[in-house]
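In: need coordinates for the below:
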Amino acid sequence: MMQHSPRTRFDRKHCRVIRVIKRENRPKKEKIVKTLQEFNEEKEKARVLRKERELAKAKKALDKYNLDLNYRFLHDQISDLFAELLKSDIGNLNSGKHNKISLAAKWCPTIDSSYDKSTLICESIARKLFPRESDPEYEGIEEAHYVYRIRDRLRKQVLVPLHKALELPEVFMSANEWNSLPYNRVASVAMKTYKELFLKHDNDRFKEYLENVKSGKAKIAAGALLPHEIIGALDDDDGGEVAELQWKRMVEDLAKEGKLTNCIAICDVSGSKVITFSANPELHKVEGDTLLEKTQFVRKMEWGMNTDFQKVFDRILEVAVEGKLSEDQMIKRIFVFSDMEFDQASARSEDIEEAYEGSEDIDENNWETDYKVIMRKFREKGYSKVPEIVFWNLRNSSSTPVAAKQSGVALVSGFSKNLLTIFLEGGGAVNPEDVMEIAISGDGYKKLVLVD
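Out: Coordinates of the predicted model:
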C-alpha cells in the first residue's frame, strides 16, 4: 500500500479546508455584491431626484422672474450691482490697484450653492459680465453650453483671483495658515468677530499688529461698525484693545469726511464734551484716557426723564460770554440723543411761564415760545444766530412731533449709520426736507419712477 508523506496529507487537508471556506464565503460575497448594487441603485436614484429638484428650482426661479415684475426688478438690480462691482474690481486687480478692490467677490453668492440654484443669480451676473457678443466663441453654441461656459469663467477668471487678492481671513483660517494672515486686510466686522481666535492661534503676531496700529505704522478697519457695536466690545477677552483702536479709526474717518464743526451733544456720546440730559443740565468734559474710561465716566453722570432746553442754551451762552467767543466760534449745532419724542423730552422753564403769563405771545407750542426767548437772549449778547437742534430719537417711531418747518429743529428717528452719514456728508443739514432730499439723492433711487 502506498504511503503518503505527512506533507502530502497536510496539503490535501489544507485544500479541503480552503474549499469549505470558499463555499462558506460564497454567500457572503454574493451578499456584498448585492449590497453594493443596491447602494449604487439608491445612489443613482438620489442623483436623479436631486437633479429633478434642481430643475424644479430653476423652473420656479425662471417663472418668478418672468411673471413677478417686482421680483425681476430686484433680481436685476442685485445682479447689475454685482456685475458692475466685479468688473471694476477685476480692472483694479489687473492694474495693480488692490486697495480699491471692493468686497463684492466675498459676498457674491457661491456658484451652485443652494441660494444660486434657487435664484439663478450667478447666471444673471455671468451673463452681464460675459454677454454673447463679447466673445466670438459664444456665437452659434447652444444656450446650455453658453451658460456653462460663462458660469465657469465667473468662477475661474473673476471670483477665484479676487478672493486671492482680497486675502480674506477665512481662507487663511480654514487652511490653518495663521502665521500668514494679513491683519491689515481684515474687515472691521471680521476683526470684531475673529479677534479672540487671532489671539488664540497667532498671539504674538496679532499683538505686534495692534502695537503697530497704535504707533501709526498699520491701520485697522472700522467702517462697517456702528458706535454702539464698538462700545459693546469693550468687555471682550482682549480687554477692549481692538475696540479702542477701531473707535479711534472711526472718529478719524468721520472727521475727515464730515463737514460738521462746533457741535455739542446732549446725550452720552460726544468727542470731548456733553451736556447732561436732565432738568438741570450741566456741561461736562468727558474724562478718561481710554474709550472704556470715557464711557464709564459718561454713565455715571446725572440724567433725568427730560431736559430744560432753555437752561441748555443759557449754559452755552454763559460759557461763550465768559470765554469771549466770536460768532464763528459759537456752537452751531446741538445734537440731542434720546429714546423719547421731542415733546416728551422738553421741559419748560419756570421763568418762561412767569415771563409770558397772561401774554398773547405764549401759545400751545412750547418750543416756539422757548425759541423766541432763546433768540432774544442771544441777540442781547451779540450773537445773531442761535445754535440749531437736531433731535435724534434713537427709538424707531412713525410719529412726527416736530413739523418740517419748525424753527431751529430737525427730527431724526431711528438708529443707523446711514442717518449719521447723511448728516456728516450733507454738512449737517437740519431742515427735515433737506435731510430727505439727501437721503434719496443716491444712485439707487434714480431709477425709481413716481406714479401719481
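In: only C-alpha atoms from now on, for both contacts and neighbour counts.
Out: Fine.
In: which residues in the stretch 301-450 of the chain form helices?
Out: Remark: helices assigned in the stretch 301-450 of the chain by DSSP state H, counting those that start in this stretch are 309-322, 342-345, 350-355, 366-380, 417-425, 432-439, 443-446.
In: next, the angle from the fifth one to helix 432-439.
Out: Computed by axes from the mean of the first three to the mean of the last three Cα atoms, to 10 degrees, the angle separating helix 417-425 from helix 432-439 equals 110 degrees.
In: who touches helix 417-425?
Out: Outside helix 417-425, the residues that touch it by Cα atoms under 8 Å, 6 or more residues apart in numbering are 226, 254, 257, 258, 259, 260, 412, 428, 429, 435, 438, 439.
In: nearest to residue 23, of the helices of the stretch 301-450 of the chain?
Out: Residue 23 sits nearest to helix 443-446 of all the helices of the stretch 301-450 of the chain, at 77.3 Å, using Cα to Cα.
In: for comparison, sequence B:
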Amino acid sequence: MFPPGSEDNHLEDYQKSIRALAKLRRQVLKPLRTALELPESYMSRGQWSTLPYKRVAKVAMTMYEPLFQLHDGPRFQNFQDDETLAGAGGGPAKPKMIAAAPLHQLVHIMQSWHEHKPPTREYVVREWNKEFASLHTKGLFSNCLVIFDSVMRKGPNIDKLIRVGLGLSALISGLSQQGLPWGNRVFAFRGDVQFHVLPFLPQTQPLTPESLTHTLNTINNIQCTVRFNLTPIFEWILSMAVAQDIKETDMVKTIFVFTNKEFDETSVPTIRGKPSPEEMATRKPFPWHHEYVQLRRKFKAEGYANVFPQVVFWNLQGQHSAAFTTTDDGIMKLKGYSDAFLRIFLDLGGVVEPEDEMYASISSAKYQDLQLID
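Out: You can find the predicted model right below:
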C-alpha cells in the first residue's frame, strides 16, 4: 500500500493507518455495499426512492424503519402492504415485523388504517379476530377489569408500549363476561372511577376494520391523570356486586393495569368526594397495605371474602427486556416487555408466575438446542 519511493512513504504510522482506512472504505467497502445493495449505501447518497427494501435485513429494518417512514413514507408503506399479502400461491402471509411482534404492530396498522391498502386492513382484522376467538374459546380473561394509562410518561419505545397497552385493553375488555357491570369497559388510570363503554361487542360479532379502529380510538381517548388510586375501583366493584346480587363465580377475579409507571410512585391515598387533578397530582405516594386490609374487610362483610380481586400491575417500561414478577398484598407487579412474555401472558390468562417468566426468557430460537444435564 505504501511502496518505497511513494509520496506517502514518509508519513508517520498513525497517518498511514488513517489513509489506509480511507482507501479501504473507498476502494473496498463502498463497492461491496453497492454490490450487496445494503441500505446504508443508498441512505448516505440520499437515494431513498430507489432503496431496495426487499434486500434490507430484519435487524436493519427495525433500526431504520423510522428513517424509511420519514424520507420515503408512501413507497415504504406500499412495500409493507405488499409483504403482508405476499405468500405462496398469492395467499396472505405475515410480514416479518408483524410476525415478530403481533399485537403492537396490528394496533399500529389499525390506528393509521387509512394509509394502508384494504387487503392489508382486512388481513390485520382477521388476525385480530382469530386471536380473540382463540382466547374466548379457552375461557381466558372472562372475569376481568382493565385499567389503561393513556398518558404514559415519555421514554424509550413509548409509542410501541402505548400500542401494547391499547391492544391488551381492547382484547381483555372484550373478553370480559357480557351483562356484568365491568364487561366491555375500560377504566381510566386516575384517582376516581371513570370508564368508557366500548362501542362494539366482539363476542357476538367479529370486528371489522372500522369497528376495531373505533374501539382503539375510544380507549386511547380516555382521560387519565399522573396519579391513580385503586381503592375507588374496588369500592365500585363491591357496590355493583351488592346492588345486582352478583354471584361469587361471576365476580371480578383480576384487575389489569397497563402503564409505564411504578405502582409505589403513582398510588395515592383515598380522597373522599371529587378531588381536583391538582389535588391528585400533589398527593404523596401511599403504602397500599393499609388500603388492602380495609378493602378485604369490606368484601368479607358483604359475603365476598373468597373472591377478592387480584391486581396485575404491568409497568411496560420497566428496567428489563423481559418482564419479571413480584407479588405483595394482592398486587402482582410485572416490569418490562418482551414479545415472548406477551405470548405467555395471553396464553396463561394474565396471571404469570416466576417460572413462567423463566420459560419466556429461554423460548427464543437460540435456546432451542439447549440441554440441561443433571
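In: just the TM-score for the two chains, thanks.
Out: Once superposed, chain against chain, the TM-score is 0.53 (TM-score structural alignment, normalised by the length of structure 2); 232 aligned residues with a Cα RMSD of 3.7 Å.
In: sorry, back to before: mind checking which of the helices of the stretch 301-450 of structure 1 is nearest residue 76 of structure 1?
Out: Among those, helix 443-446 sits nearest to residue 76 of structure 1 (Cα to Cα), with 12.5 Å.
In: spell out the secondary structure type for residue 19 of structure 2.
Out: helix (DSSP: H, G, I helix; E, B strand; the rest coil).
In: picking that back up, what subset of the contacts of helix 417-425 of structure 1 is buried?
Out: The neighbour count (16 or more other Cα atoms under 10 Å) marks 226, 254, 258, 260, 412, 428, 429, 435, 439 as buried among the contacts of helix 417-425 of structure 1.
In: can I get the helices of the stretch 301-450 of structure 1 in a markdown table with distance to residue 43 of structure 1?
Out: Formatted as a markdown table, the helices of the stretch 301-450 of structure 1 follow (distance: least, Cα to Cα, whole Å):
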| stretch | distance to residue 43 of structure 1 |
| --- | --- |
| helix 309-322 | 74 |
| helix 342-345 | 66 |
| helix 350-355 | 83 |
| helix 366-380 | 75 |
| helix 417-425 | 51 |
| helix 432-439 | 55 |
| helix 443-446 | 47 |
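In: number of nearby residues for residue 370 of structure 2?
Out: 9 (other Cα atoms under 10 Å).
In: with residue 83 of structure 2 as the reference, measure out to it.
Out: Here residue 370 of structure 2 is placed at a distance of 33 Å from residue 83 of structure 2 (Cα to Cα, to the nearest Å).
In: what does residue 235 of structure 2 give?
Out: 49 Å.
In: so which of these two has more stuff around it?
Out: Neighbour comparison, residue 235 of structure 2 and residue 83: the larger count goes to residue 83, with 18 against 15 (by other Cα under 10 Å).
In: surely that one and residue 98 touch.
Out: No. Using Cα atoms under 8 Å, residue 83 of structure 2 is not in contact with residue 98; the gap is 10.3 Å.
In: any residues in contact with both of these two?
Out: By Cα under 8 Å, 6+ apart, no residue touches both residue 83 of structure 2 and residue 98.
In: so how far is residue 207 of structure 1 from the counterpart of residue 123 of structure 2 in structure 1?
Out: Residue pairing (TM-score structural alignment): residue 123 of structure 2 is matched to residue 242 of structure 1. Distance, residue 242 of structure 1 to residue 207 of structure 1, by Cα to Cα: 10 Å.
In: which residues sit against stretch 277-297 of structure 2?
Out: Residues from elsewhere that reach stretch 277-297 of structure 2, judged by Cα under 8 Å, 6+ apart: 191, 225-228, 231, 234-235, 264-269, 305, 308, 329-330.
In: ok, 7 Å please
Out: 191, 226, 227, 231, 264, 265, 266, 267, 268, 269, 308, 329 (Cα atoms under 7 Å, 6 or more residues apart in numbering).
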